[in-house]
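1. This is a predicted model, with the sequence first.
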Amino acid sequence: MILSVANKYEIQIGTISQANFDWLSSKNYAGWVLFADENTAELCLPRIEEFLPEDTPVIVVPEGELNKNLETCQDMWEDLFAAGVGRRWCAICLGGGVLEDMAGFVSSTYKRGIDFLQIPTTLLSMVDSSVGGKLGIDFNQVKNSIGVFNDPIAVWIDPVFLETLPLREIRSGYGEIIKHGLIADRDQWDKIKTITDLSTVDWETIIPSSVNIKREIVLEDPFEKGLRKALNFGHTIGHAIESYWLETDLRLFHGEAVAAGMIMESWLSTQLEALSSDELREITDYCLSMYGHQSIPEDSLPELLALMQQDKKNEDHRVNFTLLSAAGKARINATAEEELIVEAIRYYNGLAHA
């Protein structure tokens, strides 16, 4: 399957083959360089290595959100210089969302920008970060606070890479699939809420539907001025708790934090929008069944609120949310007072004893 993004680039969903790299060769770049992280270099690179020229430089970076920072970017820029990469080269980004965000950002700023191609290897990156051209790194404990908008020349999504992932990584990516249904497609939500075992899912049918939801939103609002903010459902609180626990033993993966965020922001939706109590219970029960529960300490609330205040979507010092008026229908640019946000967190904490 091939999906076009505003005639700028194409998203291919299917097996990566020699034909893909023949297309890349036809663009007559001066050279290719490949970015991978420690895991994808071992588990994913062998699946495409036969298609690469033997002299292709491979730059391997540390994996994980903790390394999505300026220090790692500096190492990557230095490696590009050391490899002799010029402005007429193309970077191939082979990895999950962290690697793609960072490698795309590094490529977009190296010598004022070189082309890059994304090959997402996690479910999260396939359905979310590889679509839409948002690139960046974490700074001052705020996720994705330094970055750019820039499109790749292509995105090649091959579900075979999901075979390299532990179930927790699959579950993390699935959080974004849940979100896509809740903000834009009630029928999709009705289908996925019946899924109970992620090890038996036919991803080749689920991935295209989820990618297309994000693609259509990005086409309408490429620079997040309006509708694209719908994609932030679950992320305002979710990003805050993800950042809060990032450097601890209680660290949550992105999709796990977003799932908790969707529960809390669904509760806010019942207070500020028209989301019904029945739909809140349905969303709450499903997210708990798939992700479990991790209570948020009361003494963390001031820090969490401060992190939410730093969210780049905010305007006029008000915390900005995307909420639901119903399952499948989002409303952007909603705001909530701190007292109500605290109540949402306490609603979530109360579920541990429900």
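-> On my side now, so go ahead.
2. rest of the way, CA atoms for contacts and neighbours
-> Fine.
3. what's the following helix or strand after the one helix or strand Glu42 maps to?
-> Element membership for Glu42, per DSSP states H and E: helix 38-43. Using DSSP H and E, the helix or strand that follows helix 38-43 towards the C-terminus is strand 58-61.
4. for that following strand, packing partners?
-> strand 31-37, helix 38-43, helix 70-82 (3 or more Cα pairs under 8 Å, 6 or more residues apart in numbering; DSSP states H and E).
5. try 7 Å this time
-> Counting contacts by 3 or more Cα pairs under 7 Å, 6 or more residues apart in numbering; DSSP states H and E, strand 58-61 packs against strand 31-37, helix 38-43.
6. Could I get the ones you listed in a markdown table, plus columns for distance to Asp128?
-> As requested, the helices and strands packed on strand 58-61 are arranged in a markdown table below (distance: least, Cα to Cα, whole Å):
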| stretch | distance to Asp128 |
| --- | --- |
| strand 31-37 | 18 |
| helix 38-43 | 18 |
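7. Near Asp316, how many other residues are there?
-> If you count neighbours by other Cα atoms under 10 Å, Asp316 ends up with 6.
8. quick one: it and His239, what's the gap?
-> In this view, Asp316 and His239 are 20 Å apart by Cα to Cα, to the nearest Å.
9. Likewise for Gln294?
-> The spacing between Gln294 and His239, counted by Cα to Cα, is 15 Å.
10. So between those two, which is more surrounded?
-> Neighbours were counted for Gln294 and for His239 using other Cα under 10 Å; His239 has more, 23 against 16.
11. who are the neighbours in contact with the more buried one?
-> 143, 257 (Cα atoms under 7 Å, 6 or more residues apart in numbering).
12. what helix or strand does the closest residue in space to Ala327 that isn't next to it in sequence sit in?
-> Closest residue to Ala327 apart from its sequence neighbours, by Cα to Cα, 6 or more residues apart in numbering: Leu182 at 5.0 Å. According to DSSP H and E, Leu182 maps onto helix 167-184.
13. got another, please set it beside the one above:
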Amino acid sequence: MNSIPSSGYAVYFNENGYDALNELLEERHYSSIFVIVDTNTNEYCLSSFLTLLATESRIEIIEIESGEGFKSIESCLEIWSILTELGADRKSLVINLGGGVITDLGGFVASTFKRGIDFINVPTTLLGMVDASVGGKNGVDLGNLKNQVGTINNPEMVLIDSRFLETLPQHEMRSGLAEMLKHGLIADKSYWEKFLDLSQVDFADFDQLVYRSVEIKNHIVTQDMTENGIRKALNFGHTLGHAIESLFLETGRPILHGEAVAAGMILESFLSLKKGLLSASEYAGIKSTIKHVFDDLEFSENDVAEILELLIHDKKNEYGSVLFALLDGIGRVIVNQTVDNELIIAAFDDYKN
């Protein structure tokens, strides 16, 4: 597959990606290379990745625990200290080998260490491949509040090796699928329709679906790197989705990002329906398709009240207003939409039915 050019870097795929990576390492002559992994990628991905590197630079491995709970300033402090102790300098390189937690956190660590050193993202989860590793957003959570501290800073390249997907359990694959569904809903109706009957999806050609998702996200972010306009379209399902994810983390019942976003997409599709942007048949199709893939989440009245409180902290808010990206039919989106709390509560009531 051809590479996808982005803003000052490119996304490479499979064998071509390793050729590009080794060419970059030869050109840059990095003083040292630090590969950030979590416990899962250390066990399942690191050894095969290292065998494909061709470099004379010193390589060090930095491992953190896996999970959203470790996407924190505390983890950054630990990694910054390790980089310092191991002699990292301005000519060092960070390679983030992992899912969205690793690419988000590792990109933030590299962007801020010594005012910024080069980094490369090598996503190993479906979610990381189609979402987190592309677009230059790096950051960490503040307690249970998602992505409150971070930067927008691009990697030197992204390498997507679909063989890493073979290491994933099914629930992790579903988590990434949520973002792929979102890409179809906001930008490509024909792409969305490929997922209407998952039994007909040709998973032998899954690389092409991943490629199309990366194309869609990249096309949006290259128009609006700093999220002042069209990039807000990517927030569809995430305004409520992030609040749901924070709630479940806070109450000791953590769920995957894609599971929260799946619920968020149903809820925000309902909001689109009630604001006259989406037809009843379109909404029914969205709800049915997503619920066929993802189990229902359970929300008590107190949960919904807490979610409304959490919305106040959403980083996408402006001038005290919670802003939504809503569907304007399937394949189109409209941003900066305000919604009152009564309609949000109605969306949760509908979700339960």
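-> It's in. Quick caveat: nothing in here was measured; it's all calculated off a predicted structure.
14. So after superposing, what's the score?
-> Superposed pair, TM-score by TM-score structural alignment, normalised by the length of the second structure: 0.95. Supporting alignment: 349 aligned residues with a Cα RMSD of 1.6 Å.
15. coming back round to it: please compute how far the helix holding Leu182 of the first structure lies from its chain's middle.
-> 10 Å (Cα atoms, centre = their mean, to the nearest Å).
16. Aligned against the first structure, show me the partner of Leu249 of the second structure.
-> Mapped onto the first structure by TM-score structural alignment, Leu249 of the second structure lines up with Leu246.
17. you'd agree its match is in a strand?
-> No - counting by DSSP: H, G, I helix; E, B strand; the rest coil, Leu246 of the first structure is not part of a strand but coil.
18. residue ranges of the strands in the second structure, please?
-> Assigned by DSSP state E, the strands in the second structure fall at 4-5, 10-13, 32-38, 58-64, 92-98, 118-123, 137-142, 145-152, 158-160, 323-327, 333-338.
19. just checking, what packs against the longest one?
-> In terms of contacts (3+ Cα pairs under 7 Å, 6+ apart), strand 145-152 of the second structure is packed against strand 137-142, helix 238-250.
20. How are the helices of the stretch 151-300 of the second structure distributed by residue range?
-> Using DSSP state H, counting those that start in this stretch, the helices of the stretch 151-300 of the second structure run over 170-187, 189-193, 206-221, 238-250, 257-274, 280-293.
21. is it possible to export those helices to a markdown table including distance to Asp89 of the second structure?
-> Formatted as a markdown table, the helices of the stretch 151-300 of the second structure follow (distance: least, Cα to Cα, whole Å):
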| stretch | distance to Asp89 of the second structure |
| --- | --- |
| helix 170-187 | 35 |
| helix 189-193 | 44 |
| helix 206-221 | 30 |
| helix 238-250 | 35 |
| helix 257-274 | 34 |
| helix 280-293 | 46 |
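22. Can you say which of these is nearest to Leu25 of the second structure?
-> helix 206-221 (24.1 Å; Cα to Cα).
23. still on that earlier bit, over in the second structure, find the residue span the helix holding Leu182 of the first structure aligns onto.
-> With TM-score structural alignment as the criterion, helix 167-184 of the first structure aligns to 170-187.
24. mean per-residue distance, the matching stretch to the first structure?
-> Here the mean offset of stretch 170-187 of the second structure against the first structure after fitting is 0.3 Å, by mean Cα distance after the TM-score superposition for the first structure.
25. contacts for that stretch?
-> Applying Cα under 7 Å, 6+ apart, the set of residues contacting stretch 170-187 of the second structure is 126-127, 130-131, 191-192, 213, 216, 233, 256-259, 261-262, 327, 330-333.
26. what's the answer for stretch 291-308 of the first structure, then?
-> Looking at stretch 291-308 of the first structure with Cα under 7 Å, 6+ apart, the contacting residues turn out to be 142, 236-237, 240-241, 256, 319, 349, 352.
27. Can you say which of these are buried?
-> 142, 236-237, 240-241, 256, 319, 349 (16 or more other Cα atoms under 10 Å).
28. Pick out whichever of those sits closest to Ile2 of the first structure.
-> The shortest approach to Ile2 of the first structure among these belongs to Glu256, at 29.4 Å (Cα to Cα).
29. where's that closest one relative to Gly292 of the first structure, distance?
-> Counting by Cα to Cα, the gap from Glu256 of the first structure to Gly292 of the first structure is 9 Å.
30. Give the aligned equivalent of Ile59 of the first structure in the second structure.
-> Under TM-score structural alignment, Ile59 of the first structure pairs with Ile62 in the second structure.
31. how close does its match get to Leu249 of the second structure?
-> Separation of Ile62 of the second structure from Leu249 of the second structure (Cα to Cα): 25 Å.
32. Just give me the match in the first structure for Ser81 of the second structure.
-> Ser81 of the second structure maps onto Glu78 in the first structure, by TM-score structural alignment.
33. Adding distance to Glu10 of the first structure, write the contacts of stretch 291-308 of the first structure out as CSV.
-> CSV is the format used below for those (distance: Cα to Cα, whole Å):
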residue, distance to Glu10 of the first structure
Val142, 31
Thr236, 30
Ile237, 32
Ala240, 33
Ile241, 34
Glu256, 29
Val319, 35
Asn349, 43
Ala352, 44
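34. Now Val333 of the second structure. Nearest residue, chain neighbours left out?
-> The shortest distance from Val333 of the second structure to any residue other than its chain neighbours is 4.4 Å, reached at Leu327 (Cα to Cα, 6+ apart).
35. residues in contact with Ser288 of the second structure?
-> Contacts of Ser288 of the second structure by Cα under 7 Å, 6+ apart: none found.
36. switch the cut-off to 10 Å
-> Taking Cα atoms under 10 Å, 6 or more residues apart in numbering, we find Ser288 of the second structure in contact with 196, 266, 282.
37. that older thread, count residues in the vicinity of the match of Ser81 of the second structure, would you?
-> Neighbour tally, Glu78 of the first structure, other Cα under 10 Å: 12.
38. Who are the contact partners of it?
-> For Glu78 of the first structure, the contacting residues are 72, 110, by Cα under 10 Å, 6+ apart.
39. Sweet, I'm off.
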